[in-house]
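Enquirer: sequence isn't available, so here's the structure alone:
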């Protein structure tokens, strides 16, 4: 990170909104795997010692994404994996291909390196020329649009990046909500994974990077010591083994996302999504600010879509439980 760049980089606050009853602003699972609390409590005594080698967590993560355990680098959430990759790949003279609209922290991390983000519409990212760029960021699915390129299309782009000597950072924070397989273990790719979203535990900061070859060695050397706490590693290993929970979550998200899309499309433009959220264009009348205020008065928080580059009439809503989604539908169609 470049010290001279830190003071010039702005921050957009985002995350959970605990001041309302129904929080649709954060894309976290409203449910957690059975037994998680017991695992957390049992890890307390072990938390009185420094973390060890994270062997159980690495094995669980590797089994979940289909890679070798030694390719897994535990981190304090997916965001830490993203930062670690950018810090070890990007210099002040570098440029990085960044999709838009997308997660604002990508460009922010590039700016913190005093490097240059080159913005490309998400739909055009995989047809872009990766040459002369140190890194390309590919979110799968993309936040906030929910778009997800097919695996073959992604692998073809990775081949082009590998030929150009460009590292591909694939952010799979939301991929676990889909049936599409991970790119973990693919040469030339660093995968960043988060347990925050799928397992509904953002406060525990559980995540990991996956890389091969020299990039794997580089990330292992650069990652901070004890990057994940003992309770987080124990809970993470437990959650990653909860296959039935993941299956039920995927089914619920598909069903409820379809219901939300059909209901809200009567009045608004809803972007097709493969993610546990929907991008909704609410138009100028009454506009996103007015709609967010009205929803908040009803105890509902949604994400301000205008904080994403290129969006000015949008909100983003999470896909939650059936009861909560019904409340949101009723409130949105009533404003």
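Expert: Thanks, I have it. Remember, predicted model here, so these are calculated numbers, not experimental data.
Enquirer: from here on, contacts and neighbour counts on C-alpha atoms
Expert: Will do.
Enquirer: which ones are touching residue 54?
Expert: Contacts were defined as C-alpha atoms under 8 Å, 6 or more residues apart in numbering; by that measure residue 54 touches 74, 233.
Enquirer: residue ranges of the strands in the stretch 201-335 of the chain, please?
Expert: Here the stretch 201-335 of the chain has its strands, by DSSP state E, counting those that start in this stretch, at 207-210, 269-270, 277-281, 300-304, 314-318.
Enquirer: one more to weigh against that first structure:
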């Protein structure tokens, strides 16, 4: 990390509501957690009297099975963002350039800058079309799938083709799959290319953002660099044990994907009565509020007990909010807070 860049750096705004009296739709986390988490955590607390096994064999095996790679390729990290930073620390030097998508997760540009490198912004849906002229001067390219905050996932074939072009240009490709677990799309971890690093977060899919558990996946010299550079005991025992437990809950994951897809479509249809809603593969929806004042929309929802995300903090978005997709009861409260009423043919009560 570059000391000069740190002194000039700043924090990045995020979703996440600290007021426990508000229903939080500003953070895209699962409102449900797998059964057995409490027992796994309680057992891990007793084991926390010792240092963790720095090899994390059980966690690596569960993570590898989840994304479809060998356990030796998994590098445990305290959350997906830690995996992103680790990848950038090992790929970037001061003076380098990195391709960063927009509008997208604000931490990408911040982490690039903390390494003393320069972000080169590219429209997120144009990124995978880039060729050698743009790629060759860049040490790193970042993709987010599904993209945050728009929610659209990148076609796996298009991403694989882009990865091949990155390899030819000797550009490291960092693929952030923080929300990919909400879909049935394959992970780029199955591609097994030496220049590709995949960052995964457990805490969004399994509804445990405060746990801070995630991992990176890489191969060859890139994987060796990540493994050497990661901190010793990079996961606390509770995070490793609960994470391992969650990654093995296949039924929970299937049920979550089904619920999110169904509720996302229901929310989208209802919200389109008032806003322009972006198509999404993720557990959130990006809404253009048009000529309404964004701050007023947010304040009105807050007055009704619901927190939503101000999406104007994302690059180039000036009239947008983002809302998470929760369970049906919570989603109904969101619609009420936004002054949206479902069409009669969408209301199950009208079918009786």
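Expert: Noted; the coordinates are in hand. All values derive from a computational prediction rather than experimental measurement.
Enquirer: TM-score for this pair?
Expert: Both chains were compared after superposition, and using TM-score structural alignment, normalised by the length of the first structure their TM-score is 0.98; 334 aligned residues with a C-alpha RMSD of 1.1 Å.
Enquirer: so for residue 287 of the first structure, which of the strands of the stretch 201-335 of the first structure sits nearest?
Expert: strand 314-318 (8.2 Å; C-alpha to C-alpha).
Enquirer: in the second structure, what range does the closest one match?
Expert: Alignment note (TM-score structural alignment): strand 314-318 of the first structure is matched to residues 320-324 of the second structure.
Enquirer: kindly report the same for stretch 266-277 of the first structure.
Expert: Under TM-score structural alignment, the alignment places stretch 266-277 of the first structure onto residues 273-284 of the second structure.
Enquirer: any idea how far apart the tips of the matching stretch sit?
Expert: Chord length of stretch 273-284 of the second structure, first to last residue, is 17 Å (C-alpha to C-alpha, to the nearest Å).
Enquirer: again, but for stretch 261-278 of the first structure
Expert: Distance between the boundary residues of stretch 261-278 of the first structure (C-alpha to C-alpha) amounts to 8 Å.
Enquirer: who's in contact with the match of strand 314-318 of the first structure?
Expert: Residues from elsewhere that reach stretch 320-324 of the second structure, judged by C-alpha under 8 Å, 6+ apart: 25-29, 149, 283-290, 294, 298, 308-312.
Enquirer: among these, name the buried ones.
Expert: Burial of the contacts of stretch 320-324 of the second structure was assessed by neighbour count (16 or more other C-alpha atoms under 10 Å); the buried members are 25-29, 149, 283-289, 294, 298, 308-312.
Enquirer: find the nearest non-adjacent residue to residue 57 of the first structure, please.
Expert: For residue 57 of the first structure, ignoring the flanking residues on the chain, the nearest one in space by C-alpha to C-alpha, 6 or more residues apart in numbering is residue 237 at 4.7 Å.
Enquirer: could you count how many residues lie near the alignment partner in the second structure of the one you found?
Expert: The alignment partner of residue 237 of the first structure in the second structure, by TM-score structural alignment, is residue 244. The local packing of residue 244 of the second structure (other C-alpha atoms under 10 Å) involves 22 other residues.
Enquirer: same check, this time on residue 208 of the first structure
Expert: By other C-alpha under 10 Å, the residues close to residue 208 of the first structure number 26.
Enquirer: that one reaches residue 193, doesn't it?
Expert: Yes: using C-alpha atoms under 8 Å, residue 208 of the first structure makes contact with residue 193 at a distance of 5.4 Å.
Enquirer: which of the three states applies to residue 98 of the first structure?
Expert: Of the three states, residue 98 of the first structure takes strand under DSSP: H, G, I helix; E, B strand; the rest coil.
Enquirer: was I right about residue 41 of the second structure contacting residue 242?
Expert: Yes: shown here, residue 41 of the second structure and residue 242 form a contact pair, counting by C-alpha under 8 Å, at 5.9 Å.
Enquirer: okay, those two: which has more neighbours?
Expert: Here residue 41 of the second structure and residue 242 are set side by side on neighbour count (other C-alpha under 10 Å), and the busier one is residue 242, at 26 against 19.
Enquirer: separation between the more buried one and residue 39 of the second structure?
Expert: As for residue 242 of the second structure, its distance to residue 39 of the second structure is 9 Å (criterion: C-alpha to C-alpha).
Enquirer: ok, residue 76 of the second structure next?
Expert: 22 Å.
Enquirer: more neighbours: those two, which one.
Expert: Set side by side, residue 76 of the second structure and residue 39 give different neighbour counts by other C-alpha under 10 Å, the larger being at residue 76 (29 against 11).
Enquirer: the first structure: which residue goes with the more buried one?
Expert: Residue 76 of the second structure maps onto residue 74 in the first structure when the alignment is built from TM-score structural alignment.
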